[in-house]
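# generate a structure from the sequence data that follows.
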Amino acid sequence: MSSNVSLTLNPAFRVAPVRRRTFGAFVEHLGRCVYTGIHEPGHPSADEDGFRTDVLELTRELGVSSVRYPGGNFVSGYQWEDGVGPVEDRPARHDLAWHSTDPNTVGLDEFMAWTKKADVEPMYAVNLGTRGMAEALDVLQYANAPQGIALSDQRAANGHPEPYGISMWCLGNEMDGPWQAGHKTAEEYARLATETARLMRQENPDLELIVCGSSNSQMPTFGAWENTVLTEAYDQVDMVSAHVYYSEKDGDQASFLASADDMDHFIDSVVATADHVRAKLKRDKRIMISFDEWNIWYQHRAESRPPSGDDWPVAPVLLEDTYSAMDAVVFGNLLISLLRHSDRVASASLAQLVNVIAPIMTEPGGGAWKQTTFHPFALTSRYAVGEVLDVRLDAPSFENQRFGSSSAADAVATWDDETGTLAVFVVNRGADAPLALDADLASFGDLEVVEALTLHHEDPYATNTQAAPETVVPAANDSVRLEGGRLVGDLPAISWTLVRLARPAA
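So this is what the prediction gives:
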């Protein structure tokens, strides 16, 4: 027996334009993300620069808009100079963050070459852990300055005469975290980030600078950290970062299915703090959010434990979670949360892109395949266009340990008035029963269903593997149809659905 989920949509209920940067990703020198992930000379698909073209094709199919690099925890011990110049002269270094060895075969120049092939915008993070202002200015000048000074001439001598023009820069990574190299108090970080930002803006006034917010909303300093940092840095920065990872814990499936409730609260809390500082300082500018790490991550699993002792391998197997159908549904719901906050979330980065808690997996010397989470990301990136709409939703609720009571459904929609296309993204978060969709679309005029796809599996723990890469994929939902200006259909338990509609062709 199914219950109804009622949606009310109106093209006038606009949140903000869809931001392409919502569909960013993250490449860190961690595990096999870089080496045997995006870069593997000698692989059958490798191009002249050693990049796997099968991964490049999947990156483009995924619809990635921007990529954050080179970390992550890695960046707080990284010396960017190690990764430029002749490869044979580059030093190998221990990476303390992940107890690995980085050969520095891939650095800034290689990454920028890869972004052009992948057709993505770079987001670069500077090391404010073990280094500071001078090094941040150095890498900025190496990347963006026209020829005529030492560092830009060095870039040209390395074969890259034209400036890269990197716009987005992260002022460190998770500097509130005790695990971070160079961890700082809010006051210490606020001063360093502000002075670094001021120096970088003297070089490039139009940079988009991202200051570190809390590593997650469970940090004991959450809220107070943002208040202190933004009070100091407000005039020098454009965005504050947010990071979050979710997983099913201790068999609490219901709370996991409701994870987007936490993301909503996280975003609203950061916005409230940023706007408090804005009022306190009497500023017109609004600070936006860069949600530059988010994903499903099972941190308690053995694959998330780094090497130890005398073992410092290059590109070890690390954080290689295998994602289930249920993981993909929660993942799709997190994208719904990010989209509906497009008025304040200006950028987001799925962490990460390849092998490391990633939608794309590779076998060294072998094939590449799509995890379950690949599909909601690719479809949302492709079809979320125009304006994000504020969807009014009425659905039954379900009980869970973390949030008490949560709606069994969640949804967002986008409307492109120019092309007359509507995309509705909806999840059934209930574990036990289907929901009957009933959406009022009368205010859009004459529409027709172009396509309805549902990601669902009878076994919510079913996964995609190299041997069976299409176990969990979106399939046509033939129950979805229009009836007198209403969109109706069946949404299976634990499912993610995309419905595309358009004005009839003239």
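
# all contacts plus neighbour counts: C-alpha atoms, from now on.
Noted.

# checking the spatially closest residue to Met200 that is not a sequence neighbour next. Helix, strand or coil?
Once flanking residues are discounted, Met200 sits nearest to Leu137: 5.9 Å by CA to CA, 6 or more residues apart in numbering. Here Leu137 is recorded as helix under DSSP: H, G, I helix; E, B strand; the rest coil.

# ok, Leu137 touching Arg198?
No. Using CA atoms under 8 Å as the test, Leu137 is too far from Arg198 to be in contact (10.3 Å).

# and Pro205, how far from Leu140?
Separation of Pro205 from Leu140 (CA to CA, to the nearest Å) stands at 12 Å.

# more neighbours, the two?
Leu140 (22 against 12; other CA atoms under 10 Å).

# helix, strand, or coil at that one?
Under three-state DSSP, the three-state class of Leu140 is helix.

# need the helices for the stretch 251-400 of the chain, in chain order.
Secondary structure of the stretch 251-400 of the chain (DSSP state H, counting those that start in this stretch): helices at 253-257, 259-281, 325-340, 374-383.

# distance of Asp292 relative to Ser241?
Taken as CA to CA, the span from Asp292 to Ser241 is 6 Å.

# what's the answer for His341, then?
Counting by CA to CA - His341 and Ser241 are separated by 14 Å.

# so between these two, which is more surrounded?
Of the pair His341 and Ser241, Ser241 is the one with more neighbours under other CA under 10 Å, namely 26 against 20.

# that one contacts Trp294, correct?
No. Applying CA under 8 Å, one finds Ser241 not in contact with Trp294, separated by 10.9 Å.

# list the residues that contact both of these two?
Shared contacts of Ser241 and Trp294 (CA atoms under 8 Å, 6 or more residues apart in numbering): none.

# mind listing what the nearest residue to Ala136 once chain neighbours are set aside touches?
Distances taken as CA to CA, 6+ apart put Val126 closest to Ala136, at 5.7 Å, once the chain neighbours are dropped. The contact partners of Val126, taken as CA under 8 Å, 6+ apart, are 75-76, 136, 139, 169-172.

# again with Gly107
80, 82-84.

# out of those residues, who has the most neighbours?
Gly83 (23 neighbours).

# second input sequence below; structure requested for side-by-side comparison:
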Amino acid sequence: MTATSHTASLTLDPAFVVGPVRARTFGSFVEHLGRCVYTGIHDPGHATADADGFRGDVLELTKELGVSTVRYPGGNFVSGYRWEDGVGPVEQRPTRLDLAWHSSDPNTVGVDEFMRWAAKAEVEPMMAVNLGTRGVQEALDLLEYCNVPSGSYFSDLRRANGVEEPYRIKMWCLGNEMDGPWQIGHKTAEEYARLAAETARAMRMMDPNLELVVCGSSSSDMPTFGEWERVVLTEAYEFVDHVSAHAYYWEENGDLASFLASAVDMDHFVESVAATADAVRAAGKHTKRINISFDEWNVWYQKRAESRPPTGDDWPVAPVLLEDRYNVADAVVVGSLLISLLRHTDRVHAASLAQLVNVIAPIMTEPGGRSWRQTIFHPFALTSRFAAGEVLRIAIDSPREDTARFGEVPVLDAVATHDAETGDVTIFAVNRSVTSSVRLDADLRGFPGLRLVEAQTLSNPDHTWAATADDADSVVPVANDSAAVADGRVSAELPPVSWSVLRLARA
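Just a heads-up that it's a prediction; the model follows:
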């Protein structure tokens, strides 16, 4: 381990609580994009495929990842999607062109298949409706198909398709990234606000217990960021529960120090959206509070060849698209972004790592072949497994280092959770330094009698190491033997470019 050149101190106290650890923070995303669905979750010829064609190896990895919710079916795809194409006898379903990703979709997997997969994966579905090429009526038709028990056209159609009981889907997204000029049916804030409000109002007339997510800006880099949220929420505030946030613009482009500090940007994004929502709340004299669904986030190398869709007359089914191969630094950043989401658990009530399989994903597959865990799989799986109880508001006293993009940032970033029932405390920490290790020193006097259960660190001298089907296990989180508890404090040495978890329990 590199000689320590920094020391960072943490102070934890059970009285200083941000909010509960929310299971929905650990959501993911399945879109009809590239190989996410076809040869990703669905591959009938695979050795592990079940009777419905779903890959058993992917189902097991999804459970190991600890995914709670899955957003479906898009994404940009949803803005041109006709959901009716994907129900009924598979052999009668049409193949449609997907303009978003210049691909073809055979509609082999549709609403009913996805819901069967979600039940097998033990995840909560999060459905998106098309407000690009469609509108209020089509959203109501889909809601009726999914949630009404019987006695109406679409509920009886579901029953005729073999599903007697309604799905009772709770969480619905009102379109996708409607501020983006790349979106089919792109709208101005005023146009979208009116449509979203009327769709939400009508959906609640059918099912008043829904949780509805209205589209926020697709990026904080959008020229209308902030103003879009203000206009949309001013119109739709009373009819929705959450506003969405999307962010993918974190990638290493030769500036590793700035990349490792990406959570600074996520912090600013969340706080800006929350401030705008609260301003609308005050201006409209509303009583409820709108919270955030950060339902698309990840590291994404958008300029790589695999992020360019096909062109011309080539409209393939399930082409290789957005298949980023993630390295150690990417995993550290994903771990740090999870720290940011937990730190804002008072306002971020749901989040979706985009996406689940093959497409900028923690899980990779070969068609008909092997599956493996990418580096980003590990911090997500361990955080979803060990974050429990309440998120603590911790004080961090850390040295700072300069970055080109964000100025001076703390070398150490961290968050802690406390389970009052068991007494367990878990610390998640990132060393952002490119060259120096940091000694973490945490004051635990507010939690007398804690012992160290385990400490794990993900790092590698070569931060560019990436997992492959042939070698997915050479670099994984390993025991950090420097961690120790003494005199009411826990300490550990964290190597540069590293993510760590320290678990403590009552003695």
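
# quick one: neighbours of the aligned partner of the residue nearest to Met200 of the first structure in the second structure, just the number.
Taking TM-score structural alignment, Leu137 of the first structure has Leu140 as its aligned residue in the second structure. Other residues near Leu140 of the second structure come to 21 when the count uses other CA under 10 Å.

# and for Glu458 of the first structure?
Around Glu458 of the first structure there are 12 other residues, counting by other CA under 10 Å.

# also Gly185 of the second structure?
By other CA under 10 Å, neighbour count at Gly185 of the second structure equals 18.

# was I right to think it contacts Gly135?
No. Gly185 of the second structure is beyond contact range of Gly135, at 10.4 Å (criterion: CA under 8 Å).

# re the thing from before, residues in contact with the residue nearest to Met200 of the first structure?
For Leu137 of the first structure, the contact set (CA under 8 Å, 6+ apart) comprises 196, 199-200, 203.

# now these in CSV, with neighbour count, secondary structure and distance to Met288 of the first structure?
Listed next are the contacts of Leu137 of the first structure as CSV, based on neighbours: other CA atoms under 10 Å; DSSP: H, G, I helix; E, B strand; the rest coil; distance: CA to CA, whole Å:
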residue, neighbour count, secondary structure, distance to Met288 of the first structure
Thr196, 22, helix, 19
Leu199, 17, helix, 21
Met200, 23, helix, 19
Glu203, 15, helix, 23
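
# for those residues, which one is nearest Arg429 of the first structure?
Comparing those against Arg429 of the first structure with CA to CA picks out Thr196 as the nearest, at 43.8 Å.

# residue in the second structure paired with the closest one?
Aligned partner of Thr196 of the first structure by TM-score structural alignment: Thr199.

# nearest spatial neighbour of its match, chain-adjacent residues omitted?
Val136 (4.8 Å).

# aligned to Ala420 of the second structure, what sits in the first structure?
Aligned counterpart of Ala420 of the second structure in the first structure: Asp417 (TM-score structural alignment).

# so what's the residue count around Arg93 of the second structure?
17.

# would you check how far apart the aligned partner of Gly216 of the second structure in the first structure and Glu399 of the first structure are?
In the first structure, Gly216 of the second structure lines up with Gly213, judged by TM-score structural alignment. Gly213 of the first structure is 31 Å from Glu399 of the first structure, where distance means CA to CA.

# who has more neighbours out of these two?
Applying other CA under 10 Å to Gly213 of the first structure and Glu399 shows that Gly213 carries more neighbours, namely 28 against 15.

# wait, is the more buried one part of a helix?
No. Assignment of Gly213 of the first structure by three-state DSSP gives coil, placing it outside any helix.

# so what's it closest to, chain neighbours aside?
Ser241 (4.8 Å).

# cool, Ala328 of the first structure as well?
Using CA to CA, 6+ apart and skipping the chain neighbours, the partner closest in space to Ala328 of the first structure is Thr373 (4.5 Å).

# counterpart of the one you found over in the second structure?
Per TM-score structural alignment, Thr373 of the first structure is aligned with Ile376.

# how about Val478 of the second structure, what does it touch?
Contacts of Val478 of the second structure (CA under 8 Å, 6+ apart): 456-458.

# which position in the first structure pairs with it?
Aligned partner of Val478 of the second structure by TM-score structural alignment: Ala475.

# how far away is that match from Thr463 of the first structure?
Going from Ala475 of the first structure to Thr463 of the first structure by CA to CA gives 15 Å.

# likewise Thr362 of the first structure?
Taking CA to CA, one finds Thr362 of the first structure at 15 Å from Thr463 of the first structure.

# please name the nearest non-neighbouring residue to the aligned residue in the second structure for Phe74 of the first structure.
Counting by TM-score structural alignment, Phe74 of the first structure lines up with Phe77 in the second structure. Sequence neighbours aside, Ala100 is the residue nearest to Phe77 of the second structure in space, at 5.7 Å (criterion: CA to CA, 6+ apart).

# what count of nearby residues applies to that neighbour?
For Ala100 of the second structure, the count of nearby residues is 17 (other CA under 10 Å).

# distance of it from Glu306 of the second structure?
In terms of CA to CA, Ala100 of the second structure sits 15 Å off from Glu306 of the second structure.

# kind regards, and thank you for your time.
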